[in-house]
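1. Any chance you can model this:
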Amino acid sequence: MIDTINLPTLLTLLRIALIPVLAIFFYTPWEYSNIATTVIFFIAAITDWLDGYLARKMQVETKFGAFLDPVADKIMVAFVLVLLVEAESSIWMTLPAAVIIGREITISSLREWMAELGQRAAVQVSQIGKWKTTAQMLAIGCLLYHDDIAGMSMSLFGLVMMYIAAILTLWSMMSYLKAAFTSITE
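-> Got it, this is the predicted structure:
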């Protein structure tokens, strides 16, 4: 276990530890709570990129880290989406959030199943998946902030980005399912 605890893994664990901190600020009736939750979310998003980069750069990639990283990502995203749906409580917010959470569950299950078949490489992260993640993080950040910036509605921009993320989510899911189907039927 000591070999699996390194700086990248600690960053991943930090991302998980930030979830209750984000929740506290989300529900705190403080005029700057939206700024605090946005900053916490973006710190978590940066650790998502940084932990993978450092693991490769420092050559300390571990099976535990490879397992924990996507789990931390999915927990953070699903948790914040649930908070946003609860706060907005509309079909316009619920629909893309449900698509994104449903895709995350589907692809996680697909990756586990493909790993059992020895075909995990067939469902590795794709470029579309990276675009989806970028759109998703931007959308969530804007929705958490929700105040206008220079006259531009961050809530509206965030919602538009959520729909873009949901479309990319479906596109990437179809790509993964196609790759898995091709691997299975070969």
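2. can we go C-alpha only for contacts and neighbour counts from here?
-> Noted.
3. Which residues belonging to the longest helix seen in the chain are considered buried?
-> Determined from DSSP state H, the single longest helix within the chain is helix 154-185. Buried residues in helix 154-185, counting neighbours by 16 or more other CA atoms under 10 Å, are found at 154-170, 172-173, 175-177, 179-180, 183.
4. residue boundaries of the strands in the chain?
-> Here the chain has its strands, by DSSP state E, at 148-149, 152-153.
5. looking at the ones you listed, which is buried most?
-> Highest mean neighbour count among these (mean count of other CA atoms under 10 Å): strand 152-153, with a mean of 12.
6. ok so, going back, any chance of the strands of the chain in CSV, with distance to Met114 too?
-> CSV is the format used below for the strands of the chain (distance: least, CA to CA, whole Å):
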stretch, distance to Met114
strand 148-149, 44
strand 152-153, 42
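7. who wins for proximity to Ser89 among the ones you listed?
-> strand 152-153 (18.3 Å; CA to CA).
8. what's the neighbour count on Pro8?
-> A count of nearby residues for Pro8, using other CA atoms under 10 Å, gives 26.
9. and what of Thr12?
-> 25.
10. residues touching the residue nearest to it when sequence neighbours are not counted, list them.
-> Excluding the flanking residues, the one nearest Thr12 by CA to CA, 6 or more residues apart in numbering is Asp69, at 5.9 Å. The contact partners of Asp69, by CA atoms under 8 Å, 6 or more residues apart in numbering, come to 9, 12, 48.
11. Another sequence for comparison is provided below:
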Amino acid sequence: MKLTIPTWLTLLRILMIPVLVLVFYLPYAWTNFASAAIFGLAAITDWLDGWWARRYEQHSAFGAFLDPVADKLMVAVALFLIVQGHPTPWMAFWAAVIVGREIAVSALREWMAEIGQRAKVRVAMIGKVKTTAQMIALLCLLYSVSPNTPFTAIWMGAPIFHIGDWMLAIAALLTLVSGVQYLHAAWPSLREDERVAREQTRKKVVDR
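-> The predicted model follows:
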């Protein structure tokens, strides 16, 4: 299997995950900036590998599989770090909504691919807006909830922590809406597959 540049960028993003965890807990004043910078670099590689694959037609089945895995792993680990750094019920709830939706939608996409209906659960515009809000939220929160950083860091007159907190809430709500849209798009196929399964079971009983 030949590894293309987009795939190498995706693998680099996965390698950044343990680095992010390590840097987040280092006992230095600059770790908040470094944690946010690592996550921001991962987000850039996410955009870059997609652009490179489209621009130079370097698509691969392995890359198509690995790219969403890398994205979900990075987001999940960042959320776990943030909840540990600021363990409040609401922060845990938003994180659980986002991670739970990703697991559910991934399972839905896999099932739809098995029955040849993957195209019905493509990423919609609201998903892209959700991703943007989520990236901004995680950048702000990684910067402001590091063990060595006070929550009072300011950007353009507003506390960075509160910007991230509100953006995470918005991202979680958009996550729920986009998840419902995915389910709505897949529902006819779900019903049809259930009908076919019932007919096959009935036929087996009759044949016996």
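12. Tell me the one of the contacts of Asp69 of the first structure nearest Glu86 of the first structure?
-> For these, the nearest to Glu86 of the first structure is Asp48 (24.9 Å; CA to CA).
13. Alignment lookup: that closest one to the second structure.
-> Under the alignment (TM-score structural alignment), Asp48 of the first structure pairs with Asp46 in the second structure.
14. For Tyr182 of the second structure, see how far away its match is.
-> Look at Asp46 of the second structure and Tyr182 of the second structure: by CA to CA, to the nearest Å, they are 22 Å apart.
15. what residues are up against the spatially most central residue of the second structure?
-> Closest to where the C-alpha atoms of the second structure average out (CA atoms, centre = their mean) is Lys72, at 3.9 Å. By CA under 8 Å, 6+ apart, the residues touching Lys72 of the second structure are Glu102.
16. What's the match for it in the first structure?
-> Checking TM-score structural alignment: Lys72 of the second structure goes with Lys74.
17. same deal with Gln134 of the second structure?
-> Per TM-score structural alignment, Gln134 of the second structure is aligned with Gln136.
18. Look up the closest residue to that match, ignoring the ones flanking it.
-> That would be Ala165: by CA to CA, 6+ apart, it lies 5.1 Å from Gln136 of the first structure.
19. Tell me how far the counterpart of the one you found in the second structure lies from Phe39 of the second structure.
-> Using TM-score structural alignment, the partner of Ala165 of the first structure in the second structure is Ala171. Using CA to CA, we find Ala171 of the second structure at a distance of 17 Å from Phe39 of the second structure.
20. likewise Tyr182 of the second structure?
-> 27 Å.
21. thinking again about what came up before, what about the match of Gln134 of the second structure, neighbour count?
-> Neighbours around Gln136 of the first structure, by other CA under 10 Å: 24.
22. Tell me where the second structure has helices.
-> Counting by DSSP H, the helices of the second structure are 5-24, 31-55, 61-85, 89-114, 125-144, 160-207.
23. Now do the same for Ala104 of the second structure: its match in the first structure.
-> Ala104 of the second structure maps onto Thr106 in the first structure, with residues paired by TM-score structural alignment.
24. returning to what we had before: for Ile100 of the first structure, find the nearest of the strands of the first structure.
-> Nearest to Ile100 of the first structure, of all the strands of the first structure, is strand 152-153, at 22.5 Å by CA to CA.
25. Onto which residues of the second structure does that closest one map?
-> The aligned range for strand 152-153 of the first structure is 158-159, by TM-score structural alignment.
26. post-alignment, stretch 41-56 of the first structure versus the second structure, mean distance?
-> Taken over the aligned residues, the distance from stretch 41-56 of the first structure to the second structure averages 0.7 Å (mean CA distance after the TM-score superposition for the first structure).
27. How far away from the center of its chain is that stretch?
-> 11 Å (CA atoms, centre = their mean, to the nearest Å).
28. List of residues touching that stretch?
-> Contacts of stretch 41-56 of the first structure (CA under 8 Å, 6+ apart): 7-9, 11-12, 14-15, 18, 22, 60-61, 69, 73, 137, 141.
29. which two from those end up farthest apart in space?
-> Val60 and Gly141 (30.0 Å).
30. who's more crowded, these two?
-> Neighbour totals were compared for Val60 of the first structure and Gly141, and Gly141 leads with 24 against 18 (other CA under 10 Å).
31. The more buried one and Gly158 touch, don't they?
-> Yes - using CA atoms under 8 Å, Gly141 of the first structure makes contact with Gly158 at a distance of 7.4 Å.
32. returning to what we had before: can you tell me which of the contacts of stretch 41-56 of the first structure is nearest Ser89 of the first structure?
-> Using CA to CA, these come closest to Ser89 of the first structure at Gly141, 17.7 Å.
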